[in-house]
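1. Quick one, fold the following:
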Amino acid sequence: MSSGVDGVPPGVDTSVPSPARVYDYWLGGGHNFASNRALGERILRIMPGVRDAARLNRSFLRRAALFMVERGVRQFLDIGSGIPTVGNLHEVVQAEAPGCRVVYVDRDAVAVAHRELLLAGNRDTAVVQADLRDLDAIFAGPAGGLLDLDRPVGLFMLLVLHFVPDGWDPAAIVAGYRDRLAPGSYLAVSHTSAEAKPAGMAEAVRAYNDSSAGNQAFPRTRDEVLAFFDGFDLVEPGLVGCPSWRPDDAGDFAANPEINEVPFAGVAVKP
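-> Here you go, the predicted model:
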């Protein structure tokens, strides 16, 4: 796969892998650099099922988004949205309910630059370059202008909180978003499990952490991930392996049952 990346933003060190661009590579995207492909391939050799895990997460995004649209949600906030690829959140929800508003947030300059290109001309979308901890910047900027915080919002935090160290208090970060959202808002979370034990996973995490400067992965237990839903009511089937969250058919599952448990996934509503 070639990178297909033009117009790299100033100051971006393409020799350093980033979560967004490694994930893009695993999904078959074209917005990645040699460093991302090298790390992605190294981890695939250690844990071949990691590409399936990325696919399972993308399928969960679609199912969770459609679930929220069916319940009347028409505005969405995607934190850690990553590089645009097939099945972006705005594509899913706007195809189902035209006029849905979507704000994407990522700290990766390349992810933001490509989202800006993708979203050009779509007045119901916006993109913000910000750290997920900087709620004031997020809500005072395009999110504040596009989203009506007096009405329910669908908040997505998919495969992003496992990059947040305990010292940042990720549960408190999520609570900060919760407190700004109206009752009836939904939260969708996926997160790498510390309880799943597919072959090569522990070594793959070490390889990622050794190779990705400033981006460390922190798999967590089920109870630790459940803490992110404090103040929300989990909807059925609760916090489960990613493909087990309201699957459409057998195609939502990986052939290796251990990979199906790698990402936790859950959706909850703010009462």
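
2. all contacts plus neighbour counts: C-alpha atoms, from now on.
-> Fine.

3. May I see the buried residues of stretch 155-171?
-> By neighbour count on 16 or more other CA atoms under 10 Å, the buried set for stretch 155-171 is 155, 156, 157, 158, 159, 160, 161, 162, 163, 164, 170, 171.

4. Could you list the residues in contact with the helix or strand hosting the third one?
-> Yep, that's residue 157 we're talking about. Taking DSSP states H and E as the criterion, residue 157 maps to strand 154-158. By CA atoms under 8 Å, 6 or more residues apart in numbering, the surrounding residues in contact with strand 154-158 are 57, 61, 65, 68, 73-81, 185-191.

5. quick one, the helix or strand following that strand and strand 154-158 angle?
-> Going down the chain from strand 154-158, the next helix or strand is helix 170-180, by DSSP H and E. Helix 170-180 and strand 154-158 are oriented at 160 degrees to each other (axes from the mean of the first three to the mean of the last three CA atoms, to 10 degrees).

6. After helix 170-180, heading C-terminal, what element do we hit next?
-> strand 186-192.

7. between that following strand and helix 170-180, how big is the angle?
-> Interaxial angle, strand 186-192 versus helix 170-180 (the same axes, to 10 degrees): 160 degrees.

8. so how far is whichever helix or strand comes after strand 186-192 from its chain's centroid?
-> For strand 186-192, the following helix or strand on the C-terminal side (DSSP H and E) is helix 201-211. Averaging C-alpha positions (CA atoms, centre = their mean, to the nearest Å) puts helix 201-211 19 Å from its chain's average.

9. want to put them side by side, so please do this one too:
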Amino acid sequence: MAGEWAPTGIDTSRPSPARIYDWLLGGKDNFAADRAAGERILRAAPHSVTAARENRAFLRRAVEYLTDQGVDQFLDIGTGLPTRDSVHEVAQRRLPGARVVYVDNDPIVSVHARALLSSTDNVALVEADLRDPAAIWADAQVRELIDFTRPVAVLLLAILHFVPDEDDPHAIVASLLSRAAPGSFLVVTHSTADLAPELSREVEQVYDGASASLHTRSRNEVERLLTGTEPVEPGLVFTSQWRPAPGTDVADPKEAALYAAVGRKP
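-> Model prediction:
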């Protein structure tokens, strides 16, 4: 809409994956280009709102599981725009002293996250790129909040499918895990074309015009990302199938559309 405010230097004419995701979740931190891209995605894949919501619901369940295991350190990379039940909210409800570092390379995410997190203890936002794990681990805020000698949960939700094969997502994940202490956890969700290849390609074409392109991957390829970890039951499944709360309706995997897994570093 006319007159929408944006931070200086932000290109609002080009869709952003973080802002498209915000729109799919019903958020308000998006612009006309993001909404137009979101509408194109919904025309190609009407279940995309369900997929986004199931991804968030999986995040909540995974963090609850991790806090039950005593994990009180979280590194959420590719966090996206803050929304309800973000990692620190879920973790600190269960473990008030839990520490969370959010990492994202989208400047508008930084603007909104810093404003919301300014009065929250033990939480920081680092503007960095997933493709440079060494810079993430070396960041002063990361080193201040994360104790590398103790288990940490590394969260990579709906972010690795924006890393093309030429940037070697498997090596990126391995590098991140190499600094994590034994007993740490890797949490991953990833879009797939296994269920509907033609539909997935239409969605990929929408992201071709965004600030990051989408690269769906097969189950075997996603499973490779978990190399070096021991999968937590039920293993690699669709988001809606990972430890759903008893008595809840489980979304059709075709609508969830993202693989999900939690792996433990031995």
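
10. Quick TM-score on the pair, please.
-> In this superposition the chains share a TM-score of 0.95, using TM-score structural alignment, normalised by the length of the second structure; 265 aligned residues with a CA RMSD of 1.8 Å.

11. on that earlier part again, check the mean deviation of the strand holding residue 157 of the first structure from the second structure.
-> With mean CA distance after the TM-score superposition for the first structure, strand 154-158 of the first structure departs from the second structure by a mean of 0.5 Å once superposed.

12. pull the longest helix from the first structure.
-> Longest helix in the first structure by number of residues, with DSSP state H as the criterion: helix 50-70.

13. whereabouts in the second structure does that helix align?
-> Counting by TM-score structural alignment, helix 50-70 of the first structure pairs with residues 48-68 of the second structure.

14. The matching stretch: average distance to aligned residues in the first structure?
-> Compared with the first structure, stretch 48-68 of the second structure is 0.4 Å away on average (mean CA distance after the TM-score superposition for the first structure).

15. Give the buried residues for that stretch.
-> The neighbour-count check on stretch 48-68 of the second structure (16+ other CA under 10 Å) flags 48-60, 62-64, 66-67 as buried.

16. Likewise for stretch 83-101 of the first structure?
-> Judged by neighbour count using 16+ other CA under 10 Å, the buried positions of stretch 83-101 of the first structure are 83-85, 88-90, 92-94, 97, 99-101.

17. swap in stretch 228-246 of the second structure?
-> Quick answer for stretch 228-246 of the second structure (16+ other CA under 10 Å): 228, 229, 231, 236, 237, 238, 239, 240, 241, 242.

18. buried sites along stretch 178-193 of the first structure?
-> Within stretch 178-193 of the first structure, the residues that count as buried by 16+ other CA under 10 Å are 178, 181-193.

19. ditto for stretch 117-127 of the second structure
-> Residues 122, 123, 124, 125, 126, 127 are the ones in stretch 117-127 of the second structure that count as buried (16+ other CA under 10 Å).

20. Translate the third one into the numbering of the first structure.
-> Superposed on the first structure with TM-score structural alignment, residue 124 of the second structure falls opposite residue 126.

21. Check which helix or strand the residue lying closest to that match once chain neighbours are set aside maps to.
-> Residue nearest to residue 126 of the first structure in three dimensions, not counting chain neighbours: residue 103, with 4.8 Å by CA to CA, 6 or more residues apart in numbering. Element membership for residue 103 of the first structure (DSSP H and E) is strand 101-106.

22. what does that strand correspond to over in the second structure?
-> Aligned by TM-score structural alignment, strand 101-106 of the first structure falls on residues 99-104 of the second structure.

23. Mean distance of that stretch to its aligned residues in the first structure, please.
-> When the first structure is overlaid, stretch 99-104 of the second structure sits 0.2 Å from its aligned residues on average, using mean CA distance after the TM-score superposition for the first structure.

24. picking that back up, I'd like the buried residues of stretch 155-171 of the first structure laid out as TSV, including distance to residue 219 of the first structure.
-> Converted to TSV, these look like this (distance: CA to CA, whole Å):
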residue	distance to residue 219 of the first structure
155	21
156	18
157	15
158	13
159	10
160	11
161	9
162	6
163	9
164	10
170	13
171	14
